[in-house]
Structure formats: structure tokens, C-alpha cells
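>>> Below: sequence and its predicted model.
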Amino acid sequence: MDSRRKFLRNAALIAGSAAIPNSALQAREKSPEKNFIDGDENSPYKNTYIKNIFVTENEFRGARPVLVPAPTFKQAREILPSPIWKGNQQAIDMYWRAWEIAIGNIKDPAPQSGFTCSYIDTAYNGNIFMWDSTFITLFARYGTRAYPFQQTLNNFYAKQHPDGFISREMWGKTGGDCFHRYDPTSTGPNLIPWSELAYYQQFGDLGRIHKIFPVLCAYYQWLRLNRTWQDGSYWSSGWGTGMDNQPRVQKQYNPIYSNGFMTWLDTCLQQLYIGKILVDFGFYTERWQEIEDIEEETKFLKKYIKEKLWDPKTAFFYDRYADGSLGTLKSIGAYWALWTDILDQEELKRFVAHLSDTKTFARKHPVASIPADHEKYQADGRYWQGGVWAPTNYMIIAGLKNKGFHELAFDIARKHHQQVMEVFKNTGTFFEYYAPESTEPGFLARKEFIGWTGLVPISVMFESIFGITSNLQDQTINWDVRLLEEHGIERYPIGKDGLLSFRCGTRNNIKQKPDLVVESNVPMKLKLTWGGGSNIFEIKPGTNKF
């Protein structure tokens, strides 16, 4: 029996759970949440749930609210990491302004909303968004010592349905879902595990992995049961992908609300990537045997995407229409492939080369969300018809680094950061997205957007311009030095109590070996690379000079 049939069979068994002597499930049936229907106990809909056994372990459902008062920005500033970049005071000012806005966006859950934690608001319309919150916590983790920003994601876990569904957007005032779970726009993208992995790699909170593992597995399995076609590929919608108005579906379908009877490339790629993360979480928690269906599906998706969605002639991935033909749009969503191992090295080079093509993605402000030679491309961005977005740029930059394209990653990061900084210099604030052809906000873009745009002044600067990343599980700091100016970070957090300070002196050229000073209260390993070579050093508690 193949893994997909086995999974569906098990789901059917769970649906008949009265015959399963599972005390956790029986306890859930007796709980006050037994009438939890589609996110609202007063829902007018009949109960059609196929219960997922993992949801019975979800400790966030029905938990008492945990309210953590927000610090003042002045208080937080004394704890937050502090960047150094000689001759670039504008970048430093932009960094601190991003944190000031972020601290100001911390909210307590509305009474009776059912949200369980204080959280950082999406800064869009008063609601909370799965897609936005994932990227917000990817930069906010650097502020964990000042505030527990990661608990923002707990509010999504608290609202998980009995079958594993989690809505992509929830009303801020009531906590209810904004969509019925069977609406094609109701959920996605499935990226929260990416943020949780980054948090775990930096802080090593294994207890959190144990708590979130069943939640994330149940949500993944819901998508598999409810968002796949007969051939096992995934579908979504414009809203479901987070890239609302991209011209992807055929003309007879609505680009925002319809699935277009189409296989959606980015959703397939994300499920492949997230499935592998969950398998890793399974090993960390010694529960990998319980999700062999997910591991098997990652093998299927890798094969399917390469055989059905990759075009070797154009060296690009595309959506697939119902008749088996490929879509025509080169979407930025294809670059989720950088987080997989689908392509061999030569194929990868050709695929990545599109990012340097001045006829398509390489604009004044890179990276455009659709190529400039497409008929729907707009010079002012027009949302996802060419707009430059912090989340997708972060995905591309970090993905390029993962695949060894360090020079291109640095180049895109530097240009992206510079353009955002120029707009900040002119306006004093940040925007939801940016125009690709000019140093301006995108068309009708919301301002004061921290929001995911906090990725640019914080994460992009730390990780891809300064080149400093960490992995607590390997006890390693990676420092890829590319700047010539003096730069560094003070109060960099690692693990439960670790604090490090990094400083690199001024250099005359890229091949000159950097002079580094690293202060630490914990032992770590430093993997240093620069234009002239690489080296590995042992960081000892105290002051280290390399």
C-alpha cells in the first residue's frame, strides 16, 4: 500500500474514532470545546470534522491567556542586539526605528478572542495573518531577550480545528476565522515551521519543539487531505499563496479567489521543504515513526516537481494547468526551490541566472515579483505584479546562501537594503512593499509596516550584509565577511543565556584577512570566510582576537 493510500486509510480510521480506545481523544470530546465548529462554538455549520489524532495533544487549545507587558522602546534598546557599521549611520538609525515600531505593535489579545498570548501585530488591518507572522518572527527572534515575540505563533496554534486546520487570517477583535476552512482562500502558506526551526537553531528550546510538533503535523496533514489533486500535487489560490494578484491562473478563473484547477508550484515546494523540517522535528522529539507518511510524501513531491513542473528549456519551474500543460508566468514563488534539493548543480546555475537577468528579475530594486518582460508587469509594483517584497526577497537571499551563491546573495541583499534605506531617508518610515523601477514605495503600499519589512533593516543586515548566522545545535557561528568597513553586532543572543559581541576591523580589499574581536560568555566555534580564504577558530568565554 503506497504512503498516500495508507495516510487516507488512517484518516478514515480516525474519523471513526469512537472505536479507538484513545483516552486523549475521549477527554477532548468531553471538554468545553466539544462544540468547536469552524473556529466558532456558535457556528451555523454542521460538524463535518474528520478528527486528527495529533490535535488531541495540542496544549494551546483552551489554554489560559499569558499576557506579557510590552517594554518601552527605551527599555528594549538596552537589551536588543546593537549593530555597528562605520560610515553607515543611516542604516543604524533605520535598524533602531524598525524596532521602535515593532515594540509599539505589541498587543494583548482582545477579551473573549480565545487568543492565548500577547503578540506582535501584523500592522495591516487589525487581524493576525499566518503568512505575515511567520516572517515577522523570523526577524523578531533577535529581540527574544527583550520580549517573547515567538509566542505570537501560539495564537494560531490555539485556534487549530479538530481536523488540524488553521486559518491563515483571524479577526483581531473576536479571534474567529476570516474564512470557512473549505474556502480555497482559507489557509496557507505553510511556513510557520520555518520560523520555529530558525528559533530552535538560535535558542535551542527543545521543550517548544515537543509542544508544537503535533500541532504542525496535524496542519500539514490537513493540507494533504484537503489541498491535493488526484495526482497528489497541491493547489491553492492567490490569497492562499500570499501573492494575491499574480497572473497565474488561466483567464477564465479569478486570480485571487480561485484554485483554477491548477497545480500551484510554490505550495508544492513549500510542502516539500516543510515536510523535511517536520521529519527533523520528529527526530528531535523521537517521534519520527509517527510521520512516516510525511517523509514518504517528500520523496513523492521531489520527483513530481522535477518531472511535471520543471522546464529544462527555459530552466524554470511553472504551475501546471488541468490539461497537463505548464503555466507561462515566471513567478518569484518558484525560488522556494532554493530550499530543496530538486536540481543538480548545472540546473541550479541556470535557474539562479534568471535573478541576474536585466530583462526579467534584476531591476533597479531587486527582486521583482514577476519578470519585467511579462505583459502584466507594472513599474510601480502594483502589489504582486512586479512589487518588491521583504518576505520573498528574504527567502531568495537566504536560499541563495544555502546553495552557495554567496556573491549574488550579498549583491541582492545590499541593493535591496540600500533601496529600502533610501525610501526611509526620504519618508522616515517603512512600507508594505516597494516599486521595482524607482526608489519609491509600491503603489498604495501601507506605511509604518513593521510588519515583515522589519526583515530588511534587521535580518538582512545581520545575516546577509554583515554575514553573521548561527546554529546552536552545531555550536557554530558562521561569519562570511564581505564588507570593507568596520562592522559588527553587540549583545547577539544565542541559547538560553549566551551573549556575544562581534567586531570586524576596516579592510583595504576583499582578499585581506579580517581582524576580528569576539567577546562571548559561552564557548562556540567560529567558521570564518572572506574573499581570500577561510578558517575555523574556537571561541572561548572572554575576549577572543582572530
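Right, received. Where do you want to start?

>>> Every contact and neighbour count from this point should use C-alpha atoms.
OK.

>>> Let me see the ranges of the strands in the stretch 401-546 of the chain.
All strands of the stretch 401-546 of the chain, identified by DSSP state E, counting those that start in this stretch, fall at 468-471, 476-480, 487-494, 498-504, 516-520, 524-530, 533-539, 542-545.

>>> Run through the neighbouring helices and strands of the fourth one.
The reference is to strand 498-504. Judged by 3 or more C-alpha pairs under 8 Å, 6 or more residues apart in numbering; DSSP states H and E, strand 498-504 is in contact with strand 487-494, strand 516-520.

>>> ok, and which of the ones you listed has the densest surroundings?
strand 487-494 (a mean of 21; mean count of other C-alpha atoms under 10 Å).

>>> what's in contact with that one?
The contact list for strand 487-494 (C-alpha atoms under 8 Å, 6 or more residues apart in numbering) reads 79-86, 142, 145, 202-203, 462, 466, 470, 472, 499-506.

>>> ok, structure two:
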Amino acid sequence: MLHAMKTKDGIGTLANYFSKKSYQDDPLLDYETARNRLPEPICSNRPEYIECYWKAWEIAFRNTYSPTPQSGFVSNFVDAAFNDSIFLWDTVFITMFCNLGHAYIPGIRSLDNFYCKQYDNGEIPREIVRNTGEVFDRWVNWMRKPLHSYFHNHYQYRGLFSADKPSYDDMFKPDLGRVVEEPPYLTLDNLNHPILAWAEMESYRQTGDVERLKQVWEPLYRYYLALQYHLRNQFGLFVTDWASMDNSPRNAYLGSGIDISCEMMLFAGQLTEISDILTARFEAEGQTERVLNLRMIQEVLSKDQKLISQAINDYMWDAESGFYYDVTETGERAPVKTIAAFWALLSGVANPEQAERLVGWLRDPQTFARTHRVPTLAADDEHYQPNGGYWQGAVWAPTNTMVIRGLERYGYHQLAREIAVEHLDRVVQVYQDTGKFWENYAADYISQGDKGKPDFIGWTGIGPILNLLEHAIGLRADAANSELIWNIDPSLGESGCHRYWFGGRTINLRATPQENGTYSVIAESDGPITLKIILNSQSVTKHLTSGEVYTVRL
């Protein structure tokens, strides 16, 4: 059953795809209470890491909210710390460090308030007013015109996505085997960064919560279908207008975005991954019909991935320069190198040779290997701003996270760790210099970006929390298999973590250097897990039982 949407002009109806219909959540914790429950990192040689870690959590807890009655939201949430709206793009990245405190802060549940605002045609808005629960007015297609962009029209970039020059006639050809008959409820500004499934899989890795995947499967799949319907163009690519990169020089050429096209490839792949997990569960439960339905969907998603990947590599890959570019409405590659190209790694679009060439750019000091990696615009671009310039060269936690995860997917683990720890170091140094965390950072200097907001936790919490625990201290969880890998870094001195949480288990870990150059490692878990400890070239694997204290010398 559908119910009327609470908007002044009654645009569309809200869907019933998300099973949670009304507000229900545990009371929010204050920081002082949560402080004694959250993971407590240990790194004796870097006390500044610890100071920033706790300060980031403190600010994050300031930005937690219970919804107002009039909002229609169904869960507590962490706010983006930007303005009076919640943002899908921001919230996805906030969940990634909140996963480490999953039991104590409403990280992944923050996305519930986007699912509950999904339209009957599958669209999910990227910006919702926090107190009222209404979709941000400017990004609503009130006149139900064909797909268009407020941003491009307002800033007079081009007429392609103007409301007065519908784009469907040129971009959505009958020979694609589809005709777009229904205009979207939202403008193109509101239909970018379809990365909800990525957030859910990041959360699943930490929690192992299959019930959560059951709950979000249909909203995610309906959202995917909506974007396939409204955004796929005659090249088999996906259109975007600015994709949250407000003042990037790429905006003058879009077109088809390398980021959103790769994100749709990623989306299809992660829907397949989620359906695999659910299929195994439903088979065990004897739910034959649901298994058959998921397998049919998997076949479609598999075909989609092949088509999207082929289109990206046909139109967006430039073999001469070894880089992926956005594409104009006429199918020409845009002459701007941005960080958006590296979505080709996270999505799996690049083959190994293409990946190696992309990685070469991350090692090039003339483009992306700056003092603080990774700038969002190549430094050899005429629009590049050494002080940041917002999306004209600043370093942002969300795009760095995308690059890091993409490198890990292709096996470049050492480079991924270098970039993550470097980002942590730069964020910590600027915090020591200014007493603030910032929305973004300069790439050519160890300083905040010249157009960034202060106390931004917000996605900037990724550095002092996620990068610290996962990349510096070296803890990587796989909750579905009850496995934890601990890659010990000797440069930290005594290191580890008390109260590390994953998959419903809490683990205490401490590695202490000895006078003879060895390490004494102590591990204790309150439930059965498999722990793999890596130190330099040595590794040991131990199956811990509940309450067992494991001591080993490495």
C-alpha cells in the first residue's frame, strides 16, 4: 500500500518498499556514556592519534539526532554537519566510520531515513530537510518535465539539461529498446551517487547482519531500476550534472559521468553480492520461490554489468593517456582529469593493465601524488588550486576512501595503506595546528582547504577513526566469517585496541615490543572468532573461544 507524500504540491507517492514504517529506535547515547563502550585504540608512539580519535567521536555524537515527529523519519541518525539537510552522499561515508561503533551510534540506521522517503517509482532523494522531512525544494521536478538539472540551468553551464530544452529526445533513443515515458519526480541534481549498496556492504563486513540486508534489498533494487530507467543514455552510460563536485571544471562538459557510470556498475555488482547472501539464507530456510526470483534478477544484473563495463571502456577510457574521462552529450571525452576516474577501480571496470596505468597517476607528483594525496583535480590542470579551491584540487575524505577501497580491490594494499595513513597524519597535523577538523584539505600544503567548513564530523571522521583503526593499527573485520585480521605496525610502539567490536563480538588486543625485538601479543574475545596476526613477514592464525586469553610471541 502506498501513502501520499507530504509535499506542498503532492508530487508522487511514497513507496512501501522499506519495512520499517514508523519511528523506532533505542535512546541516543551521549558521548560521555559512549566513551566507555567504544573501541579504545592503543598506539604508544602516536598519542596525537588517540587525542584526535576521541575528539572526532565527541563531535560525531554532538551531531546525532532523534527525528522530529513531523519529519516522518523512522530512525535516529548522524547528521552531515553541513546545513539543515541530511545528504545521501555525506551519510554514506559517515556510516563507514560509525560501523566501528555500530552498537552505540546510529550509523547505518541513518540511511533508513532515505529509504523511507523513496518514491513509488524507486527514486530516492539525495537531500532531505532535517526537521520537516521534506525533499529539498530546489531539487524537486515540480512541473514533471523531462529529466533536467537545476544546477546546470541556474549556473548557465549548457542547455543540455535545461528544463526548457528536454534532453530525452537526444539522449534516450528508441533503438536502446526502451522509451522513457514517465518523467522523474526529482531533478538530475537529486539523482546522483547511487552508493547505498556500497554502504550496506561496508556495514555488513563489520556486523554480519543478514536481517539488515533482507530489509534493504527491495529498496535498493527498486532504486537501481529507477536510475537505469531515467539516467541511462544512448551510449549505455549514465548522465549526471555535477555529482556533488560543485565547482569542478568537469561540470562544463557533462554529459555522462565516469563516476555515476562506474557507480551503477558497482551498484549492480553489490546487488548481486547481496542477493548471493540472501539466496544462501533463503535456501536454508526452504524459501524456493524467493530463491528463484533472486536468481532471475542475478541474470539481469550480470548482463547489466557487462553492458555498462563495455560502454565505459568504449567511450571513457583513453588508451593513449591511460585514464578515464567524463563524456559530453555528443560522446566526446572531456579534457579534465579528476579523481572521479578512480571509481573504475572500486567498481571493477578496469582490467589489470588499465588499473596499473591508473595507479601510475596516483604515483605521479605532477598530477595526483601531491603533499596530501589525493587531490580531486589533477595538479596539471589549469584550474587546479594549490590551497584546495573546494573541488578544484582539495582533498576530501569520501573520495580518498573510494580510491583506497579501489586500490584494495586490485591488490594494491601497500599503496592503499600509504594513502590512508598519510591522510590520517595530515588531518591530525592540521587538527594540532588549528584545533579543528575540516570539510576538506589542501593538497599542496598541510593545511585545511581554503573553502572548507570547520568541525566537520561529517565524513572527515573517516581519517581519525576508520583510517586509524583499520589502516594504522591494522584491524580488518570479516563478520560474516567471524574473522579478524590484525596487521601490526611496529612503528606505533605498543599498539592494539580494547573493546574492538565486530559481528556481535568484543575483542581486546595488545601488542607490546620486547627488548629482544620480538612482540608479545595478547588477545581475548567474548565469543568464538578466528584471529590472524601479521607482523612483518610472520603470521599466526588462532581460533579463539569465548573468554580465552591467547598469548603469543612474534
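Cool, got the structure. Remember, it's a predicted structure, so these values are computed and weren't measured experimentally.

>>> TM between them?
Overlay of the two chains. TM-score (TM-score structural alignment, normalised by the length of the first structure): 0.85; 490 aligned residues with a C-alpha RMSD of 2.1 Å.

>>> And for His406 of the first structure, the neighbour number?
Number of residues near His406 of the first structure (other C-alpha atoms under 10 Å) recorded here: 18.

>>> If you drop the residues flanking it in sequence, what lies closest to it?
Once flanking residues are discounted, His406 of the first structure sits nearest to Leu400: 6.6 Å by C-alpha to C-alpha, 6 or more residues apart in numbering.

>>> in what helix or strand does that neighbour lie?
helix 390-402 (DSSP states H and E).

>>> So which elements touch that helix?
On a contact count with 3+ C-alpha pairs under 8 Å, 6+ apart, helix 390-402 of the first structure meets helix 406-427.

>>> In the second structure, what range does the helix it packs on match?
Mapping helix 406-427 of the first structure onto the second structure (TM-score structural alignment) gives residues 413-434.

>>> Same question for stretch 268-282 of the first structure.
Residues 261-275 of the second structure are matched to stretch 268-282 of the first structure when aligned by TM-score structural alignment.

>>> how much does the matching stretch stray from the first structure?
Mean deviation of stretch 261-275 of the second structure relative to the first structure after superposition (mean C-alpha distance after the TM-score superposition for the first structure): 1.1 Å.

>>> Run through who's touching that stretch.
Contacts of stretch 261-275 of the second structure (C-alpha under 8 Å, 6+ apart): 193-195, 197-198, 201, 213, 217, 220-221, 224, 237-239, 294, 298, 301-302, 304-305, 308-309, 312, 343-344, 346-349.

>>> Mind doing that once more with 6 Å?
Leu237, Phe238, Gln298, Leu301, Gln305, Trp343, Ala344, Ser347 (C-alpha atoms under 6 Å, 6 or more residues apart in numbering).

>>> Let's see the ChimeraX selection covering just the buried ones among the residues you listed.
Of the contacts of stretch 261-275 of the second structure, the buried ones go into a single ChimeraX selection, burial set by 16 or more other C-alpha atoms under 10 Å:
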select :237,238,298,301,305,343,344,347
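
>>> Let's see which of the contacts of stretch 261-275 of the second structure end up in helices.
Among the contacts of stretch 261-275 of the second structure, the residues falling in helices (DSSP state H) are Gln298, Leu301, Gln305, Trp343, Ala344.

>>> between those, which is nearest Pro375 of the second structure?
The closest of these to Pro375 of the second structure turns out to be Trp343 (C-alpha to C-alpha; 14.3 Å).

>>> Translate the closest one into the numbering of the first structure.
So, by TM-score structural alignment, Trp343 of the second structure is matched to Trp336.

>>> With Asp318 of the second structure instead?
Alignment note (TM-score structural alignment): Asp318 of the second structure maps to Asp311 of the first structure.

>>> And Val239 of the second structure, by the same measure?
By TM-score structural alignment, Val239 of the second structure lines up with Trp235.

>>> Count the neighbours of that match for me.
Trp235 of the first structure has 26 neighbours, counted by other C-alpha under 10 Å.
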